[in-house]
Structure formats: structure tokens, C-alpha cells
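S.K.: kindly return the folded structure for what I paste below:
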Amino acid sequence: MDPSSRPKLFDFHGVSMTNIFTDNWENIQNFQARPDDILIATYPKAGTTWISQILDMLYFGQESPERLTSLPIYERVPFLEMTIPNLVSGKDQADNLPTTPRLIKTHFPVQFVPKSFWEQNCRIIYVARNAKDNLVSFYHFARMNKAQPEAGDWNSFFQRFLEGKMVFGSWYEHVNGWWKKKQTYSKIHYMLYENMIEDTGREIDKLCNFIGLSPSAEVKEMVRSGVQFDNMKKNKMANYSTLPIMDFKVSPFMRKGKVGDWKNYFTVAQNEAFDEDYKRKMKDSPLQFRFEF
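M.R.: Reported below is the predicted structural model:
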């Protein structure tokens, strides 16, 4: 697929988007959520698939384990706003999910979420990842995913990230917008990617607490070990290798899953520029991220 056929960014209600996520806008905004739906919300490349797999295993891993080996994650947890011509839309997939609860994922900034999720008082799980690692991961993702705008070289991608010229907009506005919403809407469980890496079991416990599940120690251990990065990376039903728009010759969808990989990419000058910009944009935010362990 040549770069010219890749989607182009444009400003959509103040957020950089591509037509893949805006073409079906009215239908998506009119999505009818149910009270027991669970929405998984993240900025791209912040652990979406990880949390999706954990929730799917917690809810359905016991009663229908064959799901995990026969259905790719993007069918088990549809991507609500995804609309690619000639493929089923995420909204249609979500409408037709046979499971209870329905697990649905979105990368929308908080102001784009269909209002029925709030009206139905749905539980929402938000995962945020430190901006430097998120940027590096997004860069590799944009290189290999043909449904993303052309990545360009590292330096220009770095610059665009600072300017918020990414699909789904600015990282800063995304993580802070969702955090702010959590202050007035109690059914948001806000997770940090770095905490998940540090102690997956502990974070699964907190998640279970939030969704009201009390799995046995064995089930929790099965989930914890099943979602370790290397297991997920090898798992064809979780690693997106069955999706033709992902070019694994360029990069795997799941690359490293580490904290601190940004140090292999940022120059000293970039790091200084980033830190300065970060301090300015995050000065009023209570969110504290760890950039290394």
C-alpha cells in the first residue's frame, strides 16, 4: 500500500482525526449502550489489547475457553468507531455482540464518547501510559499499520506528537480529559500502564474489585500468566497478526511492552525539549507518570 493511499489527518471538532473514525459519526454517536456494557478507553498504544484480553478472560475464559483460541481479540472486543470500507464496522460488531457484558473498546477523547454510555451509567476502564513510551510505541504502530497516516521519520513524528497532530488528538488532552471526567463520573476505573507492568496481579485484583468479580486464585493466576507480554505477543488471537492492514514485516503489533524504551529513541536535545513542553502542559494535572523504573 503506497503512502499516498494512507488516510490523511484533518481537524474534527478540534481533534486530529482520519475518516476511518469519522465517516460513520452519526451512527456511532447514536450507539445504544446497555447498563452492563463495559467500555475500554485508551489513547492509542497504551495497553488497550492487554486490558481487553484480561477482561475477556475474566468474564468468559472459564465458561467458553474456545473463544480465546478461535476468535481474534478485535472480534471479541470490537473497536467502536472503526469504519473501514468493505469491512464490518465496529459499531455493527458491537451491536451484534452475543456476550453479556459486551466489552467494547474506544480511543475517543472523552468528549466524543456516545452519550448513551453516560446515560446508562456504564462502567468504563481507562488506561493511560507515560507519554514518552506512548510516543515511541505509536511511532512503530504508525509505520506498520496501513490504516494510520504515514509515520514519516522519527524526528517529524516526535514533533507531531508534541503538537497533538496524531489520530485521536493530543495525548495531554486525552489523559487529562478522562481524568477530569472521573472526578464527576464515579464509574471510571483509571489505570496506569506502568502499574500493570510492575504488578499485573495487583492491578487485576483492583480491576476485579471495580467490576464486581471475585474469581478464584486459580482463575486469577491463569489470567495473569496468560496476559504476560511474551504470551500475548505469540498469541495469534491477541496479537493482530490475522489483520491484513498490519504489516508485520515492518514491526510487530506488540513490540516490547517495556517501560523506558523511549531512551533508545530520544536524543538528549529531544528529551530536554519534551520535558519542557511536558512540564508546561501538565502543570495543572495531578497525574503522575513513571518514565522508568
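S.K.: CA only for contacts and neighbour counts going forward, please
M.R.: Noted.
S.K.: show me where this protein has strands.
M.R.: 10-12, 15-17, 38-42, 103-106, 123-128, 188-192 (DSSP state E).
S.K.: could you check the angle the third one makes with strand 188-192?
M.R.: Pointing back at strand 38-42 there. 40 degrees (axes from the mean of the first three to the mean of the last three CA atoms, to 10 degrees).
S.K.: picking that back up, out of the strands of the chain, which is closest to Phe274?
M.R.: strand 123-128 (17.9 Å; CA to CA).
S.K.: what sits against His189?
M.R.: Taking CA atoms under 8 Å, 6 or more residues apart in numbering, we find His189 in contact with 123-126, 182, 207, 210.
S.K.: report the buried members of those.
M.R.: Neighbour counting by 16 or more other CA atoms under 10 Å classes 123-126, 182, 207 among the contacts of His189 as buried.
S.K.: which outside residues touch stretch 21-32?
M.R.: 80-83, 91, 112-117.
S.K.: need the residues you listed in a markdown table (columns: neighbour count).
M.R.: Shown next, in a markdown table, are the contacts of stretch 21-32 (neighbours: other CA atoms under 10 Å):
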| residue | neighbour count |
| --- | --- |
| Leu80 | 24 |
| Glu81 | 25 |
| Met82 | 23 |
| Thr83 | 21 |
| Lys91 | 23 |
| Phe112 | 15 |
| Val113 | 19 |
| Pro114 | 20 |
| Lys115 | 15 |
| Ser116 | 16 |
| Phe117 | 20 |
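S.K.: before we go on, could you also do this sequence so I can check it against the first one:
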Amino acid sequence: MEKPRQKFKDIIDQASAAASKMHRDELMFLYKGVPYPVTFCSPEVFRAMESFEARSDDIILAGYPKSGTNWLTQILNDLADIHEKKTQNKQNTVDNEELEEFPYLEVGDTEKYERMKRLPSRRVIVTHLRPEYLPRSIFKNKAKILLLIRNPKDVATSFYHFTKRMAPLPSYETWDDFFEAFMTNKMAWGCYFQYLSEWNKYADDENVMAVTYEELKENRVVGVKNIAAFLGISMTEAELQSVVERSSFQSMKKNSDKTHGSFGEILFRKGGVSDWKNLFSEDQNEKMDKAFEEHMRGTKLGTKLKYEMYCKA
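M.R.: I've put the predicted structure just below:
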């Protein structure tokens, strides 16, 4: 049975409705040099977010847009539910619908962080932010951080298709126009290579676990087991299989109307690997290969991405 996600649907619908009345140039604003969509984020919310107090048992999912965060959120929510059922000594009387919050930390209103204090543990919190823009309490209180990364060519490809249907984000007439914007730091939430480079500074932290989209696609059973072990959550074989089955692309796409409303149709497009081969020109391949070489070659996250395997034509 899927959890009700009315707050999620409402915020998406409101943002889309507001954006549909705006000019393309009005859709983004800069905060500390990084572009963000005005219908989802605001400077006031970013300032209020600094007061957010993380718990040591929080699960923070960090991932750049179109890296698979909605997919991994499904897995993490299921794991948190399994943990909750095993560790609760009394029946949960919390009204989850009443306390529901939009899962992305930087999206909402200025009162959100005060309301989040009422959310029961373990909280699953998602963010697209680079580490230097996150509340310091996340690192100070040693919350568990799942860092989800994906090969940059598929990120760009997925982001391109996403912007064509997502009203709160500027759309581009052609793939070539989009690629130019992607490579010149004009994307919502900033440059992906800078995102990877900044998070690489935390790759060796004991409370950070990096997971690639590709490895989860290759073997979801092993991936779920490793994530559960990192979070200290034990599972029976039946529980493991349930998490794996519910997080399949087919299952999530089928249930997307319940979990994400009309937004689900936009989110769950293909869910594959190497779709970039349908768009990238030879020149674009060379430009991205060079950018990866400059930013990520020899780094821990760069090695983990297996660029030679997934990003070479």
C-alpha cells in the first residue's frame, strides 16, 4: 500500500501553475551564485534552512537533479519503514498525513524546519544541494548521508527531457541549446561537475556512502543490502525482496499517479543507462570528456562513476 503524498502533489501542482504564468527569464534566481527555480526555492527559505537541526539517525539522500533521487527515496522510505516496525515498542499514533513534508530539504516555506521537528525518526530527507550549502548540523550531528551519483552524460540527457515537460524549469528548443547551457553552469542547482567535485571532499567520511545509479541498475539486490547495512537496518529475505520489487522502474511507474500525481508521468520516462548515445554529437562527447577529465579524473567519486565504461561511445 503506497503512502499518501498529497503535500508532494500539491507543491508540484502549485509550482507548475505559478510557472505557467511566468516568462522564461523569470523562472530562476541566483543564490550565492547558484541558479534555483523560483517556484520551488527562495532566499528566505535558504536562510531559514540554516536553523535546521539534524538528528544523528536522520537519513540524508544527496543527489543532483536527474540522478535517480526519486528512485532511491522509494528504497530509503521502505527501509525506514522496516526499521520503524521492528524498533517501535508501541503503536505509532502519529498522523503521517498531517505531518507530511515535501521530502526535498530546500523546497517549502520558511516555517517548514520548525514543523520538521515533529516528524518521527528516522527521517528521510532529500536534497539536491552541494555540501557547503547544507545546514552544518547535518555534518556536526553525523547524520547518515547517501550520496547518489550518475554518469554525467545520462544526467544531462535526462535533465534535457525533464525540462521539456517541467514548467518550473526553463526549457530549450533544441538539445544543442540545452547542452550549451548544461556545460556553462546555467542549470538549476548549478554545475554537475562542481557538484561532484565538492561532494568528493566528503567521500571518505564514515557517515557518507556513495552509490551510483548504474550499480543500482546492475544489481538492485546487492545495492539494497549494502545501503541497509550502512544504515544499520536488518532485513529478512522477504523484506529485502519486497523493497527490491517495489523499487523496480515498472512498479514505480505503475504507482506513480498515487505517489507523485501528474508529476509521475514526467519523472518516470525510461529509467535506463546510456540513453545519452541517442543525443550526443562527437563534438559534445569530446567536450564532456574533457570536462570530466579536468574536474574528476583521479578522484574517488570520479573512479566510482566508471566513466570509461558508461560514457565512452
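S.K.: TM value for the aligned chains?
M.R.: The TM-score (TM-score structural alignment, normalised by the length of the first structure) is 0.84; 277 aligned residues with a CA RMSD of 2.9 Å.
S.K.: mind picking the two most distant members of the contacts of His189 of the first structure?
M.R.: Lys182 and Leu207 (15.5 Å).
S.K.: give me the most central residue, the first structure.
M.R.: Thr48 (3.3 Å; CA atoms, centre = their mean).
S.K.: now do the contacts for it.
M.R.: By CA under 8 Å, 6+ apart, Thr48 of the first structure lies in contact with 40-42, 105, 127.
S.K.: show me what it lines up with in the second structure.
M.R.: In the second structure, the residue matched to Thr48 of the first structure (TM-score structural alignment) is Thr69.
S.K.: so its match versus Lys253 of the second structure, what's the distance?
M.R.: Noted for Thr69 of the second structure: a distance of 14 Å to Lys253 of the second structure, by CA to CA, to the nearest Å.
S.K.: now the contacts of Thr48 of the first structure in CSV, please, with extra columns for distance to Ile73 of the first structure.
M.R.: Shown next, in CSV, are the contacts of Thr48 of the first structure (distance: CA to CA, whole Å):
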residue, distance to Ile73 of the first structure
Ile40, 13
Ala41, 15
Thr42, 16
Lys105, 11
Val127, 17
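S.K.: how far is the longest helix along the second structure from where the chain is centred?
M.R.: Taking DSSP state H as the criterion, the second structure has its longest helix at helix 69-87. Computed by CA atoms, centre = their mean, to the nearest Å, the chain-centroid distance of helix 69-87 of the second structure equals 15 Å.
S.K.: also stretch 51-60 of the second structure?
M.R.: Offset of stretch 51-60 of the second structure from its chain centre (CA atoms, centre = their mean): 17 Å.
S.K.: what is the end-to-end distance of that stretch?
M.R.: 16 Å.
S.K.: report the aligned residue range of the first structure for it.
M.R.: Alignment of stretch 51-60 of the second structure against the first structure: residues 30-39, by TM-score structural alignment.
S.K.: tell me how many other residues crowd the aligned partner of Phe21 of the first structure in the second structure.
M.R.: In the second structure, Phe21 of the first structure lines up with Cys41, judged by TM-score structural alignment. Cys41 of the second structure has 20 neighbours, counted by other CA atoms under 10 Å.
S.K.: per the alignment, Arg224 of the first structure corresponds to what in the second structure?
M.R.: In the second structure, Arg224 of the first structure lands on Val244 (TM-score structural alignment).
S.K.: list the contacts of that match.
M.R.: By CA under 8 Å, 6+ apart, the neighbours of Val244 of the second structure are 75, 220-221, 224.
S.K.: can I get those residues in TSV with neighbour count and distance to Ser197 of the second structure?
M.R.: Shown next, in TSV, are the contacts of Val244 of the second structure (neighbours: other CA atoms under 10 Å; distance: CA to CA, whole Å):
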residue	neighbour count	distance to Ser197 of the second structure
Ile75	23	26
Arg220	20	26
Val221	15	29
Val224	21	26
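S.K.: what's the most distant pair in the residues you listed?
M.R.: For the contacts of Val244 of the second structure, with distances taken as CA to CA, the pair at the greatest spread is Ile75 and Val221 (11.0 Å).
S.K.: ok, back up a step: closest one of the buried ones among the contacts of His189 of the first structure to Asn176 of the first structure?
M.R.: Checking those against Asn176 of the first structure with CA to CA, the nearest one is Lys182 at 9.8 Å.
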